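**Student:** Sequence plus predicted model, see below.
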Amino acid sequence: MVETPGLQSHVAVMGQGEPVVLLHGFPEHWWQWHAIAPTIAAAGYRVYCPDLRGAGWTAAADRRIERRTRLRDLLGLLDALSIGRAYLVSHDMGTITAFHLSYDCPERVRAAVQLAVPPAFMTFSPKILPGFYHLPPLIWHRAGASLSGTFSVPYVARPMPEETVETHLAPLQRTEIDVAVRGLLRGMVVPEAISLARGDYRRRRLTVPTLVVFGRQDLPWSRHLAHICRNPARYADRIEFAYVDDAAHFITDDAPAEVARLTLDWFERFGQKQPREQTEGPEPTKPS
């Protein structure tokens, strides 16, 4: 447990070496990384898996969550842990905080890997609207309502064991975590979506070397990524795209070994190096 003003953060830590911070998605917590963190740590890194505000076993004095609340929390946590600069891996809702850190405080990030979320400079298209159909029920989430359907097809490539789902959802038995669902969606996700739709990030430049990873079965995103992320060199110094077969949105459960492999390769290639002149874009969209 790490104490910062107004927050008691639960952080799982393992390994020794350069710091790597793993930011979980929704409705998950630090345990999302249980099959990935050991591989990264074994490669010579010290891995930090914090439960972000409104998730896991982190406790907040003030339950209100705004668009950049988790960024302030993360910066406070990094300072408390004496981490000046770290490698960054994020998934789903955790990527919102990764966006903020990479754009606002690039000096704190060596290299970043973001999972199952397009770059912040994406453009909106009617073709990706099905990717948002799961949001309205979460915006109107009622305390006590089950979120087990979040881990069903089409969000996973294969059925997830019941005990795994229960472990992901265990913190929701705490009232403050259950009521935070609406707060996260209304206070952070919706305002961030508006910022993305306005093109705010397309007026900025991403300087942190970033790898974007999608499961092939993460539809509609993987099918239309090339369309919504055209001309990436205009918006980023160094960004690449990778695709994992037999994986959907919850890629850390579907393909943990491949996620760890891609992550370590990216850190080795670009964590300490200057960006290359040429920026690669997503592969062309293939006919369905």
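**Tutor:** Yes, it's here.

**Student:** alpha carbons only for contacts and neighbour counts from here, please
**Tutor:** OK.

**Student:** hey, where'd the strands end up in this protein?
**Tutor:** Taking DSSP state E to define them, one finds strands in the chain at 2-4, 7-9, 11-14, 18-23, 45-50, 59-60, 86-91, 109-115, 210-215, 239-244.

**Student:** Include distance to Ala257 and mean neighbour count when you put these into CSV, please.
**Tutor:** Listed next are the strands of the chain as CSV, based on distance: least, Cα to Cα, whole Å; neighbours: other Cα atoms under 10 Å:
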stretch, distance to Ala257, mean neighbour count
strand 2-4, 29, 14
strand 7-9, 27, 20
strand 11-14, 18, 17
strand 18-23, 15, 24
strand 45-50, 16, 24
strand 59-60, 31, 18
strand 86-91, 14, 23
strand 109-115, 14, 25
strand 210-215, 13, 24
strand 239-244, 11, 20
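
**Student:** Give me the most central residue, the chain.
**Tutor:** The chain has His91 as the residue nearest its centroid, 2.4 Å off, counting by Cα atoms, centre = their mean.

**Student:** quick one: that residue and Ala112 touch, right?
**Tutor:** No. In this structure His91 lies outside contact range of Ala112 using Cα atoms under 8 Å: 11.1 Å.

**Student:** Pull the contacting residues for the residue nearest to the centre of the chain.
**Tutor:** Leu23, His24, Gly25, Gln114, Leu115, Ala116, Val117 (Cα atoms under 8 Å, 6 or more residues apart in numbering).

**Student:** now do Ala35
**Tutor:** Taking Cα under 8 Å, 6+ apart, we find Ala35 in contact with Pro256, Ala257.

**Student:** Next one: it from Asp265, what distance?
**Tutor:** Separation of Ala35 from Asp265 (Cα to Cα, to the nearest Å): 17 Å.

**Student:** same thing with Thr207?
**Tutor:** Where Asp265 is concerned, Thr207 sits at a distance of 19 Å (Cα to Cα).

**Student:** When the two are compared, which one has more neighbours?
**Tutor:** The neighbour comparison of Thr207 against Asp265 (other Cα atoms under 10 Å) goes to Thr207, with 18 against 12.

**Student:** what separates the longest helix anywhere in the chain from the chain centre, distance-wise?
**Tutor:** Taking DSSP state H as the criterion, the chain has its longest helix at helix 256-270. Here helix 256-270 is found 15 Å from its chain centre; the criterion is Cα atoms, centre = their mean, to the nearest Å.

**Student:** what's in contact with it?
**Tutor:** Contacts for helix 256-270 (Cα under 8 Å, 6+ apart): 35-37, 39-40, 43, 87, 89, 111, 113, 209, 211, 244, 251-252.

**Student:** From the residues you listed, pick the one nearest Glu163.
**Tutor:** When the contacts of helix 256-270 are compared for distance to Glu163 (Cα to Cα), Ala35 wins out at 15.1 Å.

**Student:** Greatest separation within the contacts of helix 256-270: which pair is it?
**Tutor:** The most widely separated members of those are Ala35 and Pro209, with 24.3 Å between them, by Cα to Cα.

**Student:** ok, and here's another one to check against it:
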Amino acid sequence: MPADVASVLVDGPWQHRLVSANGARFHVAELGEGPLVLLLHGFPQFWWAWRDQLPALADAGYRAAAMDLRGFGASDKPPRGYDTFTLAADAASVVRSLGASSAVVVGHGMGAWIAWSMPSMQPDVTRAIATLAMPHPLALRRAGAVLHPRQLRSHTRLAGLQRPSVPERQMTRDSRYVARLLRGWSAPGSGWPPGDVVQRYADAMALPFVAHSAAEYYRWVVRSQWRSDGRRFRNRLARTIGVPVLHVRGGVDRAVARGSGGGSDRFVSGPFEEHVLDGVGHFVHEEAPDAVNGLLLPWLDRLP
């Protein structure tokens, strides 16, 4: 097990920074100059998931900043604050701490869940959003409510994260939990991820307090449904999104069943663009980086 967070400060053309935002300290890998694009990773990952997008965005004239979400990587890991309201405030505060008044927010998985929330929770800093492998949260909840069979199978992993202490032990004991999840959610037979990628993510998940923080994200998603904060979340997310939205999903995503991924456009009143990548699983930007970059960069260039 890595002794400290040095293992996640992976060398590359980017610059590593620590910024204070929303009462915590966040690690950001930054590259390029121009309009800010904030990149939010998913589970079980950290900022390094965007290693193929950072140089592409910088070369295209953007300032790309991939942050470690609260509780992950080299960012602070406080015991609380894993509700979506706080996580959206984290992202907005990081944008301001980087000296920008607004940003395009790009997220994958749980990072996309946060990105979907930004236009209603943090509208002043949200110029546009791009969401990868995650439908609008209310569309996803509706799919679960109607018991879509493939989505129910995906929800078994979500249910497993609700158990006290058990998932934390599973995630930190060895690399098998992370390996099963990465391979189980990626395209079958694709060969992704290779062993070195599995080990890097497993090492990052084994850092102190990361596994607990990761589980807390999903515990809030489930448990808030029957509480007042869950009702506030649903009411806030029911507001239509007026900023441009790019939505990209894999055609064989086994984390979010294809039949449950539709309907996000009903929550968008602004320009909406959706693409399905055939033969690609949940980790679209890593399994098919060229295809994702080929969609993301022209979309960014077309933004007002």
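**Tutor:** That came through fine. All values reported here derive from a predicted model rather than from experimental measurement.

**Student:** TM-score of the superposition?
**Tutor:** The TM-score (TM-score structural alignment, normalised by the length of the first structure) is 0.83; 268 aligned residues with a Cα RMSD of 2.6 Å.

**Student:** Now do the helices in the stretch 151-288 of the first structure.
**Tutor:** Remark: helices assigned in the stretch 151-288 of the first structure by DSSP state H, counting those that start in this stretch are 162-169, 175-178, 180-184, 190-198, 221-228, 251-254, 256-270.

**Student:** Those helices: which one's closest to Gly15 of the first structure?
**Tutor:** If you check each of the helices of the stretch 151-288 of the first structure against Gly15 of the first structure by Cα to Cα, helix 256-270 wins as the nearest, at 14.3 Å.

**Student:** can you give me the angle that closest one makes with strand 210-215?
**Tutor:** 160 degrees (axes from the mean of the first three to the mean of the last three Cα atoms, to 10 degrees).

**Student:** With distance to Arg142 of the first structure added, can I get the helices of the stretch 151-288 of the first structure in JSON lines?
**Tutor:** Formatted as JSON lines, these follow (distance: least, Cα to Cα, whole Å):
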{"stretch": "helix 162-169", "distance to Arg142 of the first structure": "15"}
{"stretch": "helix 175-178", "distance to Arg142 of the first structure": "8"}
{"stretch": "helix 180-184", "distance to Arg142 of the first structure": "8"}
{"stretch": "helix 190-198", "distance to Arg142 of the first structure": "18"}
{"stretch": "helix 221-228", "distance to Arg142 of the first structure": "28"}
{"stretch": "helix 251-254", "distance to Arg142 of the first structure": "26"}
{"stretch": "helix 256-270", "distance to Arg142 of the first structure": "32"}
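
**Student:** hey, which of the ones you listed is tucked in deepest?
**Tutor:** Mean neighbours per residue, mean count of other Cα atoms under 10 Å, is largest over the helices of the stretch 151-288 of the first structure for helix 251-254, with a mean of 24.

**Student:** tell me how far that helix is from the chain's mean position?
**Tutor:** 13 Å.

**Student:** Surely Ala197 of the first structure is in contact with Thr123?
**Tutor:** Yes. The pair Ala197 of the first structure / Thr123 is scored as a contact, 7.0 Å apart, by Cα under 8 Å.

**Student:** Arg17 of the second structure: which element?
**Tutor:** strand 15-21 (DSSP states H and E).

**Student:** Pull the contacting residues for Ala111 of the first structure.
**Tutor:** Ala111 of the first structure neighbours (Cα under 8 Å, 6+ apart): Ala86, Tyr87, Leu88, Val208, Pro209, Thr210, Trp266, Phe267, Phe270, Gly271.

**Student:** right, I mislabeled it, should have said Glu66 of the first structure
**Tutor:** The contact partners of Glu66 of the first structure, taken as Cα under 8 Å, 6+ apart, are Leu184, Gly187, Met188.

**Student:** Which residue of the second structure sits opposite it in the alignment?
**Tutor:** Counting by TM-score structural alignment, Glu66 of the first structure corresponds to Asp83 in the second structure.

**Student:** what about that match, distance to Ala204 of the second structure?
**Tutor:** From Asp83 of the second structure to Ala204 of the second structure the distance is 22 Å (Cα to Cα).

**Student:** again with Pro298 of the second structure
**Tutor:** Using Cα to Cα, Pro298 of the second structure is found at 32 Å from Ala204 of the second structure.

**Student:** and what of Met121 of the second structure?
**Tutor:** Met121 of the second structure is 29 Å from Ala204 of the second structure, by Cα to Cα.

**Student:** So what does Tyr62 of the second structure match up with in the first structure?
**Tutor:** In the first structure, Tyr62 of the second structure lands on Tyr45 (TM-score structural alignment).

**Student:** Verify the stated contact: its match with Leu22.
**Tutor:** No. With contact defined as Cα under 8 Å, Tyr45 of the first structure does not count as touching Leu22 (12.0 Å).

**Student:** Quick one: residues contacting Ser224 of the second structure.
**Tutor:** Gly230, Arg231.

**Student:** Show me what it lines up with in the first structure.
**Tutor:** Matched by TM-score structural alignment, Ser224 of the second structure corresponds to Pro191 in the first structure.

**Student:** quick one: its match from Leu75 of the first structure, how far?
**Tutor:** Taken as Cα to Cα, the span from Pro191 of the first structure to Leu75 of the first structure is 20 Å.

**Student:** Kindly report the same for Val244 of the first structure.
**Tutor:** Distance of Val244 of the first structure to Leu75 of the first structure, given as Cα to Cα: 31 Å.

**Student:** now swap in Ala247 of the first structure and tell me
**Tutor:** Counting by Cα to Cα, the gap from Ala247 of the first structure to Leu75 of the first structure is 32 Å.

**Student:** Compare the contacts of His91 of the first structure with the second structure and list the overlap.
**Tutor:** Checked against the second structure using both residues aligned by TM-score structural alignment, their matches' Cα atoms under 8 Å, the contacts of His91 of the first structure keep these contacts: Leu23, His24, Gly25, Gln114, Leu115, Ala116, Val117.

**Student:** if we take those, which one ends up nearest to Thr150 of the first structure?
**Tutor:** Ranked by distance to Thr150 of the first structure (Cα to Cα), these are led by Gly25 at 11.8 Å.

**Student:** List the residues that contact the counterpart of the closest one in the second structure.
**Tutor:** The alignment partner of Gly25 of the first structure in the second structure, by TM-score structural alignment, is Gly42. For Gly42 of the second structure, the contacting residues are Gly107, His108, Gly109, Met110, Gly111, Ala112, by Cα under 8 Å, 6+ apart.
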